[in-house]
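Colleague: Need coordinates for the below:
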Amino acid sequence: MEQVEKIIDERIQGKALVTENKKENSKKLFIESYGCQMNMNDSEIVAAILDKQGYNTTQVLEEADLVLVNTCSIREKAETTVRKRLQKYNRVKQESNKTMKVGVLGCMAERLKEKFLEEEKIVDLVVGPDAYKDLPNLLEEVNEGRDAVNVILSKEETYGDISPVRLNSNGVSAFVSITRGCDNMCTFCVVPFTRGRERSRDPKSILEEIQSMVDKNFKEITLLGQNVDSFLWFGGGLKKDFKKATEMAQATAVDFAQLLDMCATQFPKTRFRFSTSNPQDMSLDVIHTMAKHKNICKYIHLPVQSGSNAMLKAMNRQHTREEYMELVDNIYKIIPEMALSQDMIVGFCGETEQDHKDTLDLMEYVKYDFGFMFAYSERPGTLAGKKMDDDVPADVKKRRLTEVIDLQQKHALYRTQAHLGKIEEVLIEGTSKKNPNEWKGRNTQNTVIVFPKEHYKLGDFVNVKVEDCTSATLKGTAVGYSDNN
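Modeller: Modelled structure (predicted):
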């Protein structure tokens, strides 16, 4: 199911983070991450904090003084993998490195808290996604022989003032977190419970971080958040407290469309993307801002989860099928070349054949460029897990998922074929996996394009003539540099 990789990128799961080592650092940190891009980003922040505590990163588990695993609670598979990894760390600890300390970070830490310390006895510290700044104190506790847990979800913590260490990337694209947490209580999702209430970062600190990325020659920045469209900076604090803010604070607040405009205006040679959007919070101001700037990519990840109003209600999504379709109509009206991608959950509690058919109908209506499709699996700690019956049989889920994936493949091919014969700007991100003599990059719609390397280099913006395609990839030949270099 190749489509899932775009959100949970399987190639980078469990990869040990590598950063630049400092001579004066004497301790070794082994950190690996599972889950979404937010988690990978968080690991870079953790490495930056621990760098100041004298830790260099290592890829050799056996030599580490401190082993951290950054976890994800979204899928069962990730949790199973993490438990296996913890057993492996434990073996190493007992056999060859008795002083090694082991910690669990991130969403799973938040959810399983003391369970890790008491039942599994492998773990010395448990750190939730808001407590990374507290790591130095927690490590002190551990070194004095006490278990350390800090999973308190913070109201303010947005890590605006820690510049993440980023050496594990392709050197071309970077990620900048703009919000943390989520206020949408979707019944299938554990994020509000693990990452807390929504709060936004100071735009000034975001622009400073982007500047530091641009200075290091990064060409593309993705603004990240569980829900970027509800970005709202009014001097700090939780988004839900906006109504209590002073008139002045409310009048001078910065929303997502304004932030996007500031980024694109200040860095005209940098490409911008963003993820994830929530249909209920997406304003057309954002679309107009995208239309105004060539350097904001014409691609939106716009999760819908289901095409059925009954399912949307059961999932506590704050939009109907009709509202979603109207939003899509408006997006295509303002930017006809826009690419859209979906998240789809099949087999949610109580889903009927008609509900499923409604989802297929919605897909026919939108014809998404990409999709991330899952069969529903119950997550402990969610409202659905507590209150709803996971009553769709596994074989039915499997069939429905296959139908959704097949339809998505058909639409993906329809969308890639629309690029044939066109000349499109591509940012070179790396060598093609299938052919070492070809570059790969993405066009503004986020579609991967491969083409012969010739004299072009990593990080170049190149105009490519599209000559062939599959449902996932475009193939072509470069016809020269674009005017963005």
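Colleague: make it CA atoms for all contacts and neighbour counts henceforth
Modeller: Noted.
Colleague: would you list every one of the strands in the stretch 1-150 of the chain?
Modeller: 27-33, 55-57, 66-71, 101-106, 125-127, 148-150 (DSSP state E, counting those that start in this stretch).
Colleague: which of those sits most buried?
Modeller: strand 125-127 (a mean of 27; mean count of other C-alpha atoms under 10 Å).
Colleague: Tell me how far it lies from the chain's centre.
Modeller: Using C-alpha atoms, centre = their mean, to the nearest Å, the mean C-alpha position of strand 125-127 is found 22 Å from that of the whole chain.
Colleague: again, but for stretch 250-261
Modeller: Centre-to-centre, stretch 250-261 and its host chain are 22 Å apart (C-alpha atoms, centre = their mean).
Colleague: Okay, now that stretch: how far is its last residue from its first?
Modeller: Terminal residues of stretch 250-261 are spaced 19 Å apart (C-alpha to C-alpha, to the nearest Å).
Colleague: ditto for stretch 59-68
Modeller: The first and last residues of stretch 59-68 sit 12 Å apart, counting by C-alpha to C-alpha.
Colleague: Tell me which residues are up against that stretch.
Modeller: Here stretch 59-68 makes contact (C-alpha atoms under 8 Å, 6 or more residues apart in numbering) with 16-18, 27-32, 58, 89, 92, 96-97, 99-105.
Colleague: Only the buried residues of that stretch, if you could.
Modeller: The neighbour-count check on stretch 59-68 (16 or more other C-alpha atoms under 10 Å) flags Gln59, Leu61, Glu62, Glu63, Ala64, Asp65, Leu66, Val67, Leu68 as buried.
Colleague: which secondary structure element contains Leu401?
Modeller: helix 394-417 (DSSP states H and E).
Colleague: Packing partners of that helix?
Modeller: Under the contact criterion of 3 or more C-alpha pairs under 8 Å, 6 or more residues apart in numbering; DSSP states H and E, helix 394-417 touches strand 339-346, helix 353-366, strand 370-375, strand 461-469.
Colleague: to compare against the first, here's another:
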Amino acid sequence: MLRRNTRLFATFIKLSADRTCCHNAATSPVQPKSKLDIKDGPGLSHFLKDSHRKNKIFPAHADTHAYISTEELKGDGKKVMLTTFGCQMNVNDMELVRGLLLENGYVETKDESEADAVLIMTCSIRDGAEEKIWNRLKHLKRNQRKQRTVAVLGCMAERVKSTLLTTPGNLCQVVAGPDSYRDLPRLLALSRSGTKAMNVQLSFEETYADVTPVRVDASSKTAFVSIMRGCDNMCTYCIVPFTRGRERSRPIDSIIDEVRRLRDEGVKQITLLGQNVNSYRDTSESSISLGVHSKMVDGFSTVYGQKSGGRSFATLLDHVSRVDDEMRIRFTSPHPKDFPNDVIHLIKQRNNICNQIHLPAQSGDDGVLEAMGRGYTRDTYLSLVNHIRNTIPHVSFTSDFIGGFCGEREEAHQNTLSLMRQVEYSYCFVFPYSMREGTRAHRKLVDDVPEEVKSRRHKELTTLFREITLKKNLSRVGTKELVLIEGRAKRGENCMSGRTDGGIVVHIDREEKKIDIGDYVVAKITGATSQSMSGEFVSVSSLREYEHDLN
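Modeller: The predicted structure is shown next:
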């Protein structure tokens, strides 16, 4: 059995919490400013300072090896329950965790009462997201029927750190950041002895390239493939660079191997995932001789130096799209500054690269964009939109918007509404601004928009984009669309649903027609709402056949 010194670890946890509090106090602004100097606050060098990278793992690996055996690291059939909150990156991260734990002898369960450990993948993008996690932790504590470990993983684990372990109530015993999933067998073994354990060390190299993700639904015909981790953009509102670390790209060969494996498993659509996918740059040893230099789109800027060398996102997209010309390829989420012509023309040329581009705007006002540190103006963003539309006439744009950012006045809000009308997005993800501790905005800006104003602006943005999408969807009534069937619709047993090339959900009544998940179906659009369309079955087809019929 493992032995521990309770007093030693309790003291260690307390000291770690104290250091966290001191750090927060030291970095809190004395006098917040209304305008941001983008050179102020933590930059990319923040991650290079030793003072920010110490005391992120306890107990230390060296100490652990003195009293934990190799056998004790194994799961030996112990049951784990996995719960995911947040974005598709988190879904993919949990697939990595599932693969690592199953390989180490753990067994997954959906029954909370029989779980020996409950692992929660967390989101930290907004206050509401973290509040859900705290409520979940309290629920687990109230309904605990047996001795078990509760582990908090991901972005909230990285942001809150040892506070999770020292909060009254003993709500969790393990904390693991996005770059420490390989350490989970050790952390879970320690928790079984009554020792609380944490690893929130960020990495400069970790991409989990050699870990095989295990999807929760192996029969699904769609899958997500992570191509990179972290982010270098340092947008002032965003916590991601601090919870996921520096940007680093997964070697292209390992990505292609995963796509081929998914193809062999019958997957018909993959989505390439990353915080900033189109700044992907494989600089692994095998790619050095294939170095390329890409020019940033005119009018855009960045807080980091121009990336060069290795293989770019255009090269990756080219290789991935060649694996199977009957497999749809999507990618998210890109940054507007990283859309060189080679990517745009490749989307136009390849039938299996979807003509849907997620182009996060965040705001339509130059002053707000500057305060956000986005690196472009409204006009440069619109120039890019027009250029893409001229190259790919049937492109479908989606976007992200934040309502009520620091210093946003009513005129700025109206500018964002007008941008929505001008671009006519197919869908938008809209959120009221939520100040995150540790971001540049938290250090240098004032969260001065009242909550009721944020709520009203959020509602107005949501109402407008739904009006736009309803109009666009209704314009498709009477046309034919190629739909990749993803599953049964909630409308009934005889209704299947899937997505068009542009990403719009279509519900199809199959009646006596045989339609299977993974089929490409030509559907005649018969109705529409702001969220989806309805269609009649016409025929089963393929990407090749449909393109031939169009031409």
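Colleague: okay, the strands of the stretch 1-150 of structure 1 in JSON lines with distance to Asp281 of structure 1 next?
Modeller: Shown next, in JSON lines, are the strands of the stretch 1-150 of structure 1 (distance: least, C-alpha to C-alpha, whole Å):
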{"stretch": "strand 27-33", "distance to Asp281 of structure 1": "29"}
{"stretch": "strand 55-57", "distance to Asp281 of structure 1": "39"}
{"stretch": "strand 66-71", "distance to Asp281 of structure 1": "28"}
{"stretch": "strand 101-106", "distance to Asp281 of structure 1": "26"}
{"stretch": "strand 125-127", "distance to Asp281 of structure 1": "30"}
{"stretch": "strand 148-150", "distance to Asp281 of structure 1": "31"}
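Colleague: So which of those is nearest Ile178 of structure 1?
Modeller: strand 101-106 (17.6 Å; C-alpha to C-alpha).
Colleague: can you tell me what part of structure 2 the closest one aligns to?
Modeller: Aligned by TM-score structural alignment, strand 101-106 of structure 1 falls on residues 149-154 of structure 2.
Colleague: once aligned to structure 1, how far is the matching stretch on average?
Modeller: Following superposition, stretch 149-154 of structure 2 is found to deviate from structure 1 by 0.8 Å on average (mean C-alpha distance after the TM-score superposition for structure 1).
Colleague: about what we covered before: I'd like the helices and strands packed on helix 394-417 of structure 1 laid out as TSV, including mean neighbour count and distance to Asp147 of structure 1.
Modeller: TSV is the format used below for those (neighbours: other C-alpha atoms under 10 Å; distance: least, C-alpha to C-alpha, whole Å):
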stretch	mean neighbour count	distance to Asp147 of structure 1
strand 339-346	22	39
helix 353-366	17	48
strand 370-375	22	37
strand 461-469	21	51
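Colleague: With respect to Arg271 of structure 1, which of these lies nearest?
Modeller: When those are compared by C-alpha to C-alpha, strand 461-469 sits nearest Arg271 of structure 1, at 10.1 Å.
Colleague: In structure 2, what stretch matches whichever helix or strand comes after that closest one?
Modeller: The first helix or strand that comes after strand 461-469 of structure 1 along the chain, using DSSP H and E, is strand 473-481. Aligned by TM-score structural alignment, strand 473-481 of structure 1 falls on residues 532-540 of structure 2.
Colleague: again, but for stretch 299-316 of structure 1
Modeller: Counting by TM-score structural alignment, stretch 299-316 of structure 1 falls onto residues 356-373 of structure 2.
Colleague: Show the end-to-end separation of that stretch, please.
Modeller: End-to-end distance (C-alpha to C-alpha), stretch 356-373 of structure 2: 25 Å.
Colleague: Same check on stretch 386-396 of structure 1?
Modeller: 22 Å.
Colleague: okay, now Ile152 of structure 1: neighbour count?
Modeller: Applying other C-alpha atoms under 10 Å, we find 15 residues neighbouring Ile152 of structure 1.
Colleague: That one in helix, strand or coil?
Modeller: coil (DSSP: H, G, I helix; E, B strand; the rest coil).
Colleague: Looking for the alignment partner of it in structure 2.
Modeller: Applying TM-score structural alignment, one finds that Ile152 of structure 1 aligns to Gln201 in structure 2.
Colleague: Same check on Asp460 of structure 1?
Modeller: Checking TM-score structural alignment: Asp460 of structure 1 goes with Asp519.
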